[in-house]
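> have a look at this prediction, sequence included:
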Amino acid sequence: MTVAVVTGGAGGIGSACARALAEAGHAVAVVDRAAESVERVVTSLRSDGHTALGIVADATSGIAVALAEIRSALGPVSVAVSAVAHEEHAPTLSLQPEQLERALSGTVKGALTYWQLAAQQMIEAGQGGRIVVVSSLHATLPFTGAAGYNAAQGALRAMALTFARDLIPHRVTVNLVEPGWIDTPGEREFYIDEELRLAGERHPWGRLGLPEDIAAAVAYLASPGAAYVTGATLRVDGGMSLAMTELPRGDG
């Protein structure tokens, strides 16, 4: 049985990815610092007959120990999914260097070590592997008032594409999934329910995205059908990016 690891695996998108990968036949390790949420996700997966392991760890500082524990319990990682980001929302002209540092550290620094160690396990196993990065469309389309977040996502994308190029000889693919506006519990840190409801009504698709929409894309990139896909960015936003700029409408 292949082993899939999901960092941020107890969050809205991460837990949906963990389930999609488990349903695809992988043994799944859920890595997150939220202990109660990790237990909830793992218990749910196990109750449905899936092989699941929960690791309570910070994906930035504790990933080396987590991956060693996963390898000992389940075997070497075959699929590594990154679903961790640190959001910094601040007016551009007042963004502080320490805020930018938090965004870069929480989003990019941890991913670097994670991808390196996961790739090393894949190379040692000699069977290739998959790294799938849950990024954001704001890696290339800036979100107003979030220069720190946008910068971190841009850096994450650039690093992922470099990994993709350099890991080709080892048949380790690296791809990105760029969600649009996804209705997750984390969104309620920034918006109230009514704001999210209205946003869904105004969305080109008529609703906000769901974690399962992102999980389906991640599962595809981890599947045999995507064996020849690397360095790709799969945007899953229901057309949001196509409608971000609209010309004023005249009377005629």
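Noted; the coordinates are in hand.
> C-alpha from now on. contacts and neighbour counts both.
Will do.
> so which residues of this structure form strands?
3-7, 27-32, 52-56, 79-82, 129-134, 172-179, 233-236 (DSSP state E).
> so what secondary structure elements neighbour the first one?
To tie it back to what came earlier, the one meant is strand 3-7. helix 12-23, strand 27-32, strand 79-82 (3 or more CA pairs under 8 Å, 6 or more residues apart in numbering; DSSP states H and E).
> try the last one
Helices and strands touching strand 233-236, as assessed by 3+ CA pairs under 8 Å, 6+ apart, comprise strand 172-179, helix 211-221.
> ok, the third one next?
Contact analysis of strand 52-56 by 3+ CA pairs under 8 Å, 6+ apart lists strand 27-32, helix 35-47 as its packing neighbours.
> just the fifth one next, same as before
Strand 129-134 sits against strand 79-82, helix 110-125, strand 172-179, helix 211-221, with contacts defined as 3+ CA pairs under 8 Å, 6+ apart.
> let's see that with 10 Å instead.
strand 3-7, helix 12-23, strand 79-82, helix 110-125, helix 147-166, strand 172-179, helix 211-221, strand 233-236 (3 or more CA pairs under 10 Å, 6 or more residues apart in numbering; DSSP states H and E).
> excluding chain neighbours, what is closest to residue 24?
Nearest residue to residue 24 in three dimensions, chain neighbours excluded: residue 219, at 7.5 Å (CA to CA, 6 or more residues apart in numbering).
> show me the contacts for the one you found.
17-24, 79, 81, 132, 226 (CA atoms under 10 Å, 6 or more residues apart in numbering).
> what of residue 201?
Contacts of residue 201 by CA under 10 Å, 6+ apart are 207-208.
> how close does residue 59 sit to residue 163?
19 Å (CA to CA, to the nearest Å).
> so between these two, which is more surrounded?
residue 59 (25 against 22; other CA atoms under 10 Å).
> contact partners for the more buried one?
6-8, 31-33, 66, 82-84, 106-107, 109-111, 113-114.
> let's bring in a second model and compare:
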Amino acid sequence: MSTPESTPARNEPRIALVTGAAGGIGAAVARRLSEDGVKVILADLRADRLAPLVAASSSSGSAGAFAALEVDLTDRASLPDFVDRAREVFGGLDILVNAAGLYPSAPLLEMRDDQWDQVMDVNLSAVFSLSRAFARRLVDAGHGGHIVNISSGASARARRGAAHYCTSKAGLDMLTKAFALELAEHSIHVNAVSPGFIEVDSEVNPLGEEYVRKIRGGQPWPRAGVPDDIAGAVAFLCGPDASWMTGASLSVDGGAGTGNAALPLS
């Protein structure tokens, strides 16, 4: 059995695979890792959205190169081959960021089985299959690495119309701990970032104005979160200052997890 101290790490530059990279948090994570000198493979089902990100990175002279791959995370049988394709792009992989996620609204009594299944497939089952394939490749290569999962404050606090989403994120938090427990001996760090409300333009998961107003009113910090807030936390977890962290979930939520700031004095 290897130990974290004895398992060799790859030399720089590091190589990352980021899912859900076509926009929002995933794109911000990719940009931040690139700024830190990491070569980044952008992965998303919306392949047409990836090309402009690669072009923008090339024109800006980012430290780390970008490449793009299309992936259907619901096709779990294809994910091991997808990891192999990703490894061929820059000659290896060191970091996996599971940033893809769905947040559709559906009242519990009206929720269809296929709506439940779709959210579980993308938010939880795909993370398991992709992370397992990634970890197997690292173990076979004999070096450590990082897996960072994008969770949510909804993992601990249920929301109306989001039974599937909240449950998937609660499962993701436990999956993070389970992977961390078993992969530590292989020098593979597994952590999560738990965002609060993050303002993003999303055609996939649009939010109503009333919902946004109320959720922002409940957080102590006066501004809304932005994708770069989450990207900074991911970069920290993938860096040397987090070398003794695994199985952790960092809350980046403007204090929303501390309580409801909208309640009056009792």
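Great, that's in hand. Worth saying up front: this structure is predicted, and the values here are computed from it rather than measured.
> show me what residue 71 of structure 1 aligns to in structure 2.
Under the alignment by TM-score structural alignment, residue 71 of structure 1 pairs with residue 87 in structure 2.
> pretty sure its match sits against residue 41.
Yes - using CA atoms under 10 Å, residue 87 of structure 2 is in contact with residue 41, at 9.3 Å.
> anything in contact with each of these two?
What both residue 87 of structure 2 and residue 41 touch, as defined by CA under 10 Å, 6+ apart, is the set 15-17, 93.
> still on that earlier bit, format the helices and strands packed on strand 52-56 of structure 1 as CSV; extra columns: mean neighbour count and distance to residue 155 of structure 1.
Formatted as CSV, those follow (neighbours: other CA atoms under 10 Å; distance: least, CA to CA, whole Å):
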stretch, mean neighbour count, distance to residue 155 of structure 1
strand 27-32, 29, 22
helix 35-47, 17, 28
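> for residue 99 of structure 1, find the nearest of those.
strand 27-32 (22.1 Å; CA to CA).
> in structure 2, what range does that closest one match?
Residue span in structure 2 matched to strand 27-32 of structure 1, by TM-score structural alignment: 39-44.
> can you check stretch 83-103 of structure 1 too?
Taking TM-score structural alignment, stretch 83-103 of structure 1 hits residues 99-119 over in structure 2.
> quick one: the matching stretch to chain centroid distance?
In terms of CA atoms, centre = their mean, to the nearest Å, the centre of stretch 99-119 of structure 2 is found 19 Å from the chain centre.
> next: stretch 199-213 of structure 2.
19 Å.
> how long is it end to end?
12 Å.
> flag every buried residue along it.
Using 16 or more other CA atoms under 10 Å as the test for burial, stretch 199-213 of structure 2 gives residue 207.
> which residues does it contact?
23-25, 101-105, 197-198, 216-217, 224-227.
> the same query, at a cut-off of 6 Å, please.
24, 103-104, 226 (CA atoms under 6 Å, 6 or more residues apart in numbering).
> what is the burial count for the alignment partner in structure 2 of residue 226 of structure 1?
Residue 226 of structure 1 maps onto residue 242 in structure 2, with residues paired by TM-score structural alignment. Using other CA under 10 Å, residue 242 of structure 2 has 13 neighbouring residues.
> how far away is the closest residue to residue 242 of structure 2 other than its chain neighbours from residue 192 of structure 2?
Excluding its sequence neighbours, the residue lying closest to residue 242 of structure 2 (CA to CA, 6+ apart) is residue 236, at 6.5 Å. The gap separating residue 236 of structure 2 from residue 192 of structure 2 is 11 Å, by CA to CA.
> neighbour count winner among the two?
residue 192 (27 against 14).
> so who does the more buried one touch?
148-150, 249.
> aligned partner of it in structure 1?
Looks like residue 192 of structure 2 aligns to residue 176 there (TM-score structural alignment).
> now do residue 168 of structure 2
Checking TM-score structural alignment: residue 168 of structure 2 goes with residue 152.
> excluding chain neighbours, give the residue nearest to that match in space.
residue 104 is the one closest to residue 152 of structure 1 (CA to CA, 6+ apart), at 4.9 Å.
> close enough to count as contact, that neighbour and residue 150?
No - between residue 104 of structure 1 and residue 150 there is no contact under CA atoms under 6 Å: 9.8 Å.
> how close does residue 19 of structure 2 get to residue 100 of structure 2?
In terms of CA to CA, residue 19 of structure 2 sits 5 Å off from residue 100 of structure 2.
> if we can go back for a sec, out of the helices and strands packed on strand 52-56 of structure 1, nearest to residue 120 of structure 1?
strand 27-32 (17.4 Å).
> what angle sits between that closest one and helix 12-23?
Per axes from the mean of the first three to the mean of the last three CA atoms, to 10 degrees, the angle that strand 27-32 of structure 1 makes with helix 12-23 is 170 degrees.
> mean shift between strand 27-32 of structure 1 and structure 2?
With mean CA distance after the TM-score superposition for structure 1, strand 27-32 of structure 1 departs from structure 2 by a mean of 0.4 Å once superposed.
> quick check: the nearest residue to residue 100 of structure 2 once chain neighbours are set aside vs residue 122 of structure 2, distance?
Closest residue to residue 100 of structure 2 apart from its sequence neighbours, by CA to CA, 6+ apart: residue 20 at 3.8 Å. Computed with CA to CA, the distance linking residue 20 of structure 2 and residue 122 of structure 2 is 10 Å.
> between these two, which one's more packed in?
Just comparing residue 20 of structure 2 and residue 122: by other CA under 10 Å the higher neighbour count belongs to residue 20, 25 against 20.
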